[in-house]
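K.L.:
this one's sequence-less:
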């Protein structure tokens, strides 16, 4: 998968075919086995839409666990008033998907770039299945991808988009983890802080309950698909007396020792943060791909160690892996491949095999060990490669920014211009 112009039409053709199938699935022209993942849009999201439209956040609903700007995603179907809520949401998800593809194809032009990133996105979204369009995570991922690609030349725009994304769903703040030291970091981080503060003030002034999500997130437990849940999937085979119940919007394990495992999961996240901090302090070489590589690694770490690994989280990893593979310099190809395989396994466990996961039978336990094992392997490999490329590599090797390509009058992609 090179940066040649011939691969771009092929990528678009495969994207169009797979996304047409996805749309047919979410509107139920094609029926997918397993739980109906689109009900979250037609029931939960639509219910939140009604509350938000009345001028308040869903502050009495414990399933509302999102930062205040997430209200824009929930209200966005109003942009298409000629469609019902669910159909409008699916169309907007499709358009955000198309935006990500466009950004990756544009960014992949030039001698130092490649279209491998676009192919990762083309393949990764359908591997997740209908969940990709039945959650607003594709919208958040589009913001994060745009932030990383724009940040190649415009650190202030990187900071602004990262702040906006963080107030959509928190994790896009991690795209700032690998900005080059000095002026670029100052510009990106100060802009992010200012935009985030401004948006928070605006949201809290606009409607009551903007910060209610903080308490609901704090009280979550160990979700059945998380890394920590493997303890209880195995323990069930030996007579553990706990149970699985709908709790704070997801199916979680409840019973003996669950609080301990939840605490240990939080501890793993703290360890991940500590590793990132040490890496940040010791890194000497910041190349063209370092910001994307560090963002991908950071989100991998926090996703894998989280008490909750919802299927749609895989979209975050696919999007960031795709940005990494835009750059020939990036060494994240193997971690990206592991994420793609893990995404396919995720569709097998949800929605197709979710009954097996909930009952912790042999099929469910196997699927969870394989998916989470792949994520752990991707974490270790990504961390090792990021460390080797930035801490052990000679300082001052590759410049921290490069001009992005643009078409010349003859159609050649060799003329430098601003990145998207």
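P.N.:
That came through fine. This one's a predicted model, so the numbers in the text were calculated from it and none came from an experiment.
K.L.:
going forward, measure contacts and count neighbours with C-alpha atoms only.
P.N.:
Noted.
K.L.:
Give the burial count for residue 102, as a bare number.
P.N.:
By the measure other Cα atoms under 10 Å, the count of residues near residue 102 is 15.
K.L.:
State the helix or strand in which it lies.
P.N.:
helix 85-107 (DSSP states H and E).
K.L.:
Give me the residues contacting that helix.
P.N.:
By Cα atoms under 8 Å, 6 or more residues apart in numbering, the residues outside helix 85-107 that reach it are 8, 19, 23, 26-27, 41-42, 46, 76-78, 80-81, 113, 115, 117-118, 121-122, 133-134, 136, 138-139, 142, 145-146, 149, 322-323, 326, 404-405, 419-420.
K.L.:
Below is structure B, check it against A:
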């Protein structure tokens, strides 16, 4: 009995704390992640240095048009008006929600640099925030660093364009909003509200929030934050809703899906022209209003499909909010009358968020978005004159890019639909009834 007692007690007495809390538990997950994080950091530093070099040599003919012109002609011009306490209400190029005002005023906080230099510095900082948020999420148990890799390696495909647009800042708000959902619904809603006030589309990131308490909490936070911030802007600036006056006159941009159809039609004899209107190259001529109205109808239909998915969806995973956000923004991008090249920044950011989860259904969609991003950099700024002149080269490039985006949008919705809505299972048929033959004594 004594020997048996000692054998039973041995594990509790002789257990070594150094063994139970050794490197197999604490250091194991960190070792394989360290080289990946180091590679991401080095890639980010090298690629962003290359993007800055391209922006510094923006005027080189081999790089196409000057993409920085938008900053020092547009943003800097509006900076003067905003500094005086008013939104540029009479400027037909001002088509941004009131939250864009503080973003365009932010470079003034760095007075030791020029406006362009300060704007680029803040854009690089926002890019770093996105990369860091994706990497931190990817290091959590059950998550993946593929999202951070997609963002770090995918953004340079747009060359120096992301550094000369404020879409990186907007994407940062949307990315942080989605990644915060798992920990705080209030923080998620607050960042989504700020993003929507800057450029509307981050509100679509809330489409896939699980129904019930999470949805109520997120949307309450969004409404309170949005209303509070809008009230502050209304007190600080005049004409905060002036951007709405410029939206109705927008036509069909040459880079949109409708623009691709019109570009093909021009090779068949359509007499339309391309003109600079509302800050973009747009088609004018017979049939253009009909194409614009069709685009709006397709946007409404896309919204209806997404709403139907949300009503019928029964299965949610940690990746469902991410997948739904990417699908919604893809559908609204493809059906838009304007598909500017900087829109790809949004899609890259949302695709990267999807890839942080191992449960995402959007991996092939992310690959299509990456391919479309690469084609977009060839379209603008490298061969943009070909697109404007509607040459066969320019038309083919638009057909490929928009074809990739359309395929990505359709595939995204299909995969989202199948993952959330269970298929109807046909009722099982009962066993076949066999005739029972009773043999009577006469029959025998």
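P.N.:
Noted; the coordinates are in hand. Values in this document were obtained by computation on a predicted structure and should not be read as measured data.
K.L.:
Can you give me the TM-score here?
P.N.:
Once superposed, the chains reach a TM-score of 0.91 (TM-score structural alignment, normalised by the length of structure 1), with 393 aligned residues with a Cα RMSD of 1.4 Å.
K.L.:
re the thing from before, list only those of the contacts of helix 85-107 of structure 1 flagged as buried.
P.N.:
8, 19, 23, 26, 41-42, 46, 77, 113, 115, 117-118, 121-122, 133-134, 136, 138-139, 142, 145-146, 149, 322-323, 326, 404-405, 419-420 (16 or more other Cα atoms under 10 Å).
K.L.:
and those residues, which of them are in strands?
P.N.:
Judged by DSSP state E, these include 404, 405 as members of strands.
K.L.:
Show me what counts as buried in stretch 207-216 of structure 1.
P.N.:
Buried residues in stretch 207-216 of structure 1, counted by 16+ other Cα under 10 Å: 209, 210, 211, 212, 213, 216.
K.L.:
go on, stretch 137-157 of structure 2?
P.N.:
Of the residues in stretch 137-157 of structure 2, 137-139, 143-157 count as buried by neighbour count, 16+ other Cα under 10 Å.
K.L.:
How about stretch 324-339 of structure 1?
P.N.:
For stretch 324-339 of structure 1, a neighbour-count test (16+ other Cα under 10 Å) marks 324-333, 335-339 as buried.
K.L.:
Stretch 225-233 of structure 2 now?
P.N.:
Buried residues in stretch 225-233 of structure 2 (16+ other Cα under 10 Å): 225, 226, 229, 230, 233.
K.L.:
Could you do stretch 407-425 of structure 2 as well?
P.N.:
By 16+ other Cα under 10 Å, the buried positions in stretch 407-425 of structure 2 come out as 408, 409, 410, 411, 412, 413, 415, 416, 417, 419, 420, 421.
K.L.:
Please apply the same query to stretch 34-43 of structure 2.
P.N.:
For stretch 34-43 of structure 2, burial by neighbour count (16+ other Cα under 10 Å) applies to 37, 40, 41.
K.L.:
And the first one, how close does it get to residue 49 of structure 2?
P.N.:
Relative to residue 49 of structure 2, residue 37 of structure 2 is positioned 18 Å away (Cα to Cα, to the nearest Å).
K.L.:
Nearest to residue 101 of structure 2, out of the buried residues of stretch 225-233 of structure 2: which one, please.
P.N.:
Closest approach to residue 101 of structure 2 among the buried residues of stretch 225-233 of structure 2 (Cα to Cα): residue 233, at 8.6 Å.
K.L.:
Which position in structure 1 pairs with the closest one?
P.N.:
For residue 233 of structure 2, the aligned residue in structure 1 is residue 203 (criterion: TM-score structural alignment).
K.L.:
Mind reading off the mean deviation between the helix or strand harbouring that match and structure 2?
P.N.:
In this structure, residue 203 of structure 1 is located in helix 183-206 according to DSSP H and E. Following the fit onto structure 2, the mean deviation recorded for helix 183-206 of structure 1 is 1.1 Å by mean Cα distance after the TM-score superposition for structure 1.
K.L.:
about what we covered before: just the buried residues of stretch 34-43 of structure 2: which are in helices?
P.N.:
Those of these mapping onto helices are 37, 40, 41, per DSSP state H.
K.L.:
Now residue 360 of structure 1. Nearest residue, chain neighbours left out?
P.N.:
Once flanking residues are discounted, residue 360 of structure 1 sits nearest to residue 233: 5.4 Å by Cα to Cα, 6 or more residues apart in numbering.
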